[in-house]
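Participant: Here is my input; please provide its structure:
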Amino acid sequence: MTISMKKTGLAAAAATALLAIASPAFAQDAGVPAETQFILNSFSFLFSGAVVMFMAAGFAMLESGLVRTKNVTTILLKNIGLFSIAGIMYYLIGYNLMYMDVSGWIGSLSLWSADDSAALGGDFSGGYSATSDWFFQMVFVATAASIVSGTVAERIKLWPFLIFVVVLTGVLYPITGSWTWGGGWLAEMGFSDFAGSTIVHSVGGWAALTGAIILGARKGKYGEDGSVHPMPGSNLPLATLGTFILWLGWFG
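Facilitator: Sure, this is the predicted structure:
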């Protein structure tokens, strides 16, 4: 077999794999085994989830670069803490509230547990690993909380913010997500949110706006006469690097 033929074969295999990930229907028509589809779909969830999780580094860099030096440590701790809380809350109740037995407005208030027993027994009809799906969904929950973190930077203390993250990631986000991705009342009306512009960014954005209105401007930002007091960021190159990492993360 010539090198050219080998390259053609590899390219065809790669194209088939990518199309299998993008379109299960194509994969079935192309005769891709169910086990291969299961592996590729699960890998797609894990890889895309890892890219989105990398956005947490971007949020941390962007925020810490734009706040004053005295607040950098708190910002970094907030970003680590919110991701940890998001994972715990989405595992405990969030995932089931969003996806299990959704009855129009809300899902099941129960503890989530991964069930890949069918795949372990050789039945790959589920299409992907339940654990990989949970991970993919969880990083979006944390992203919504990160949007709020940047908005209320230097406006709120650490513990009140983390308490809010518990509510957002365990209750608010899963319930609103169940209305669309969970097959709830918005999905029944034909509403579609392909990439999370409403579920992730709108929910995070509205929560951030509410926080900004309640908390008001940063202390010392405005004088009694309404004059603006500049508050230069601590590290603009770091903020720029964070921006590019977030830019890359959108492809997840």
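
Participant: can we go C-alpha only for contacts and neighbour counts from here?
Facilitator: OK.

Participant: what does stretch 50-66 rub up against?
Facilitator: Contacts with stretch 50-66, where a contact means CA atoms under 8 Å, 6 or more residues apart in numbering, come from 71-73, 75-76, 79, 83, 139-140, 143, 146, 150, 153, 232-246, 248-252.

Participant: Which ones among the residues you listed map onto helices?
Facilitator: When the contacts of stretch 50-66 are checked against helices (DSSP state H), the matches are 72-73, 75-76, 79, 83, 139-140, 143, 146, 150, 236-246, 248-249.

Participant: quick one more, to check against the first:
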Amino acid sequence: MQNILSFLTNYDLGSVISLIQATQEAAGVEILAAKSLFTANNVWMMLCIALVFIMHLGFASVEAGFTQAKNTVNILFKNTLTPVIGMVTYAAWGFALMYPGEFGGLIGFSSENWSTIWLAPGTADVSNGYAEGGYTFWTDFLYQAMFAATCATIVSGAVAERMKLGAYLTFTLFFVSIVYPIIGSWKWGGGFLDEMGFVDFAGSTLVHSVGGWGALVGIWLLGPRLGKYNNGKSKDFAGSSVPLATIGVFLLWLGWFGFNGGSVLSADPGMVSLVLVTTTLGACGGAIGGHLGGKIIMKRMDFGMVLNGVLAGLVGVTAGADIITPLEALFIGFIAGVLVVISVVSIDRYKLDDCVGAVSVHLTCGIWGTLATGIFGEGASFLTQLYGVLICGAAAVAGSFIIFKVLQLTMGLRVSEEHEIEGLDSHEHGIRGYTILVED
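Facilitator: As a prediction, this is how the structure comes out:
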């Protein structure tokens, strides 16, 4: 009280009023700054959503380019419906499964998230009090839905050219809506792996390895394409378009800036710029590793290995893009590029027919990237990373096997020999992806 009286004694009323106004203006500036930061964060996250979305076009282009022309429409059909199924089922229950809130660390379900989406959208938190001012509830949901759809797309290319369309779409429905969100909740939803200190910044394991395990189970149960392995030799089937595959890889590289950059979960300038640098150098290292690996192991300038090397490097740095240095990112990407070549050759020797190298890119390099984070990443433990890889792998294999096996015993997985030989486009879709018109 004495301080107040002293203040009023020494200063006239005008000074007091001026001080009050200045205080109010400062408070207003602070509120405006907070709102501006929140808007910037949310806009960046929405841009990243668009970048991750464009990755589906990248996957479609890569898969269509690397597979035979007679199956192009089938590939594009799958890659169009995969994100549709992924986002709808993620809205239906996947988001609530993956982010259950308070739960035992294994399986949970957030009725609040579910009801907000379907029953009371007006209750969604769109203030800067949500996610520490990084983004709104709706931005959160849509960004995570894009990741879910990406996971299923990995399987599409591996099982191409001989799997029934209905069986693939049914697999996608259950894989994206149940297997992926439950495994994802163990880390990103605050589950037991998160409590153990497992590190997976943007999904080398939770997205890429999980999808890669699903792809591996799929090609194992399906068997190779007709004529792929004869007399102990592997036959290469000519892809429909190398330029299209190249465009697809560059679209995926572009989308990865949103995939990793958005995983910062804000527009923090320092962290976002570091993540984009490590992401880029990881891709560059992968391209170099794929080139040299192809030259040494396959004795040729294999462009396909360079393209897969880019993707391998991106997958490799995704687990620890925020806690590794640019030099480490280059090295991790380089090793991933070499590994993808070794993996492609090794898988082929076991007569596991992966049309586009999806298992090698996403599973092999996803495992490497997760373990490399335990070696190089600040604050990460190698043993914890290894444990996370094994647990997520076991769950993904079990879930994928159950879904594929049930489909195999009911509707069947594989198309007829006639359809496979003549092409899925003509028999399942009635049109071809490439049509040459000859004038009379």
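
Participant: on that earlier part again, show me which of the contacts of stretch 50-66 of structure 1 are buried.
Facilitator: Among the contacts of stretch 50-66 of structure 1, the ones that count as buried by 16 or more other CA atoms under 10 Å are 72, 75-76, 79, 83, 139-140, 143, 146, 150, 153, 233-236, 238-243, 245-246, 249, 252.

Participant: And the helices in the stretch 101-250 of structure 1, which stretches?
Facilitator: Assigned helices in the stretch 101-250 of structure 1, in chain order: 117-120, 130-151, 158-167, 173-178, 185-188, 203-215, 236-249 (criterion: DSSP state H, counting those that start in this stretch).

Participant: any idea which of the ones you listed is most buried?
Facilitator: Of all the helices of the stretch 101-250 of structure 1, helix 173-178 has the most neighbours on average by mean count of other CA atoms under 10 Å, namely a mean of 26.

Participant: what's that one packed up against?
Facilitator: When contacts are defined as 3 or more CA pairs under 8 Å, 6 or more residues apart in numbering; DSSP states H and E, helix 173-178 of structure 1 packs onto helix 95-99.

Participant: thinking again about what came up before, and of the helices of the stretch 101-250 of structure 1, who's closest to Asn96 of structure 1?
Facilitator: The closest of the helices of the stretch 101-250 of structure 1 to Asn96 of structure 1 is helix 173-178. By CA to CA, the value is 8.2 Å.

Participant: residues in structure 2 aligned with the closest one?
Facilitator: The aligned range for helix 173-178 of structure 1 in structure 2 is 180-185, by TM-score structural alignment.

Participant: The matching stretch vs structure 1, mean deviation?
Facilitator: Following superposition, stretch 180-185 of structure 2 is found to deviate from structure 1 by 0.3 Å on average (mean CA distance after the TM-score superposition for structure 1).

Participant: Identify all contacting residues around that stretch.
Facilitator: When contacts are defined by CA under 8 Å, 6+ apart, stretch 180-185 of structure 2 is touched by residues 94-95, 97-100, 105-107, 148, 151, 191, 206-207, 210, 392, 395-396.

Participant: Now with 7 Å, please.
Facilitator: Applying CA atoms under 7 Å, 6 or more residues apart in numbering, the external contacts of stretch 180-185 of structure 2 come out as Gly94, Leu97, Met98, Tyr99, Ile107, Gly191, Leu206, Cys392.

Participant: swap in stretch 204-215 of structure 1?
Facilitator: Contacting residues not belonging to stretch 204-215 of structure 1 are listed as Ala144, Ala145, Ile147, Val148, Thr151, Val152, Arg155 [CA under 7 Å, 6+ apart].

Participant: wait, the first one sits on Val200?
Facilitator: Yes. Taking CA atoms under 7 Å as the definition, Ala144 of structure 1 is a contact partner of Val200 at 5.3 Å.

Participant: how close does Gly81 of structure 1 sit to Trp185 of structure 1?
Facilitator: Here Gly81 of structure 1 is placed at a distance of 33 Å from Trp185 of structure 1 (CA to CA, to the nearest Å).

Participant: ok, now Leu238 of structure 1?
Facilitator: Distance from Leu238 of structure 1 to Trp185 of structure 1, by CA to CA: 42 Å.

Participant: and if you look at Lys70 of structure 1?
Facilitator: In terms of CA to CA, Lys70 of structure 1 sits 46 Å off from Trp185 of structure 1.

Participant: Give the buried residues for stretch 78-91 of structure 2.
Facilitator: Neighbour count says stretch 78-91 of structure 2 has Lys78, Asn79, Thr82, Pro83, Ile85, Gly86, Met87, Thr89, Tyr90, Ala91 buried, by 16+ other CA under 10 Å.

Participant: Can you name the residues that contact the nearest residue to the fourth one once chain neighbours are set aside?
Facilitator: Translated: Pro83 of structure 2. Spatial nearest neighbour of Pro83 of structure 2, excluding adjacent residues (CA to CA, 6 or more residues apart in numbering): Ala149 at 4.8 Å. Shown in contact with Ala149 of structure 2 (CA under 7 Å, 6+ apart): Thr82, Pro83, Gly86, Met87, Val176.

Participant: What's Ala149 of structure 2 aligned with over in structure 1?
Facilitator: The equivalent of Ala149 of structure 2 in structure 1 is Ala142 (alignment by TM-score structural alignment).

Participant: Leu8 of structure 2 too?
Facilitator: Matched to structure 1 by TM-score structural alignment, Leu8 of structure 2 sits unpaired.

Participant: separation between the closest residue to Leu8 of structure 2 other than its chain neighbours and Ser6 of structure 2?
Facilitator: Closest residue to Leu8 of structure 2 apart from its sequence neighbours, by CA to CA, 6+ apart: Val16 at 7.8 Å. Note on Val16 of structure 2: its distance to Ser6 of structure 2, by CA to CA, is 12 Å.

Participant: the more surrounded of the two?
Facilitator: In terms of neighbours (other CA atoms under 10 Å), Val16 is the more surrounded of Val16 of structure 2 and Ser6; the figures are 13 against 10.

Participant: can you tell me the helix or strand for the more buried one?
Facilitator: Using DSSP states H and E, the element containing Val16 of structure 2 is helix 13-66.

Participant: got the angle for that helix vs helix 137-158?
Facilitator: 10 degrees (axes from the mean of the first three to the mean of the last three CA atoms, to 10 degrees).

Participant: what sits against whichever residue in structure 2 pairs up with Glu154 of structure 1?
Facilitator: Aligned counterpart of Glu154 of structure 1 in structure 2: Glu161 (TM-score structural alignment). Counting by CA under 7 Å, 6+ apart, Glu161 of structure 2 makes contact with Asn71, Glu420.
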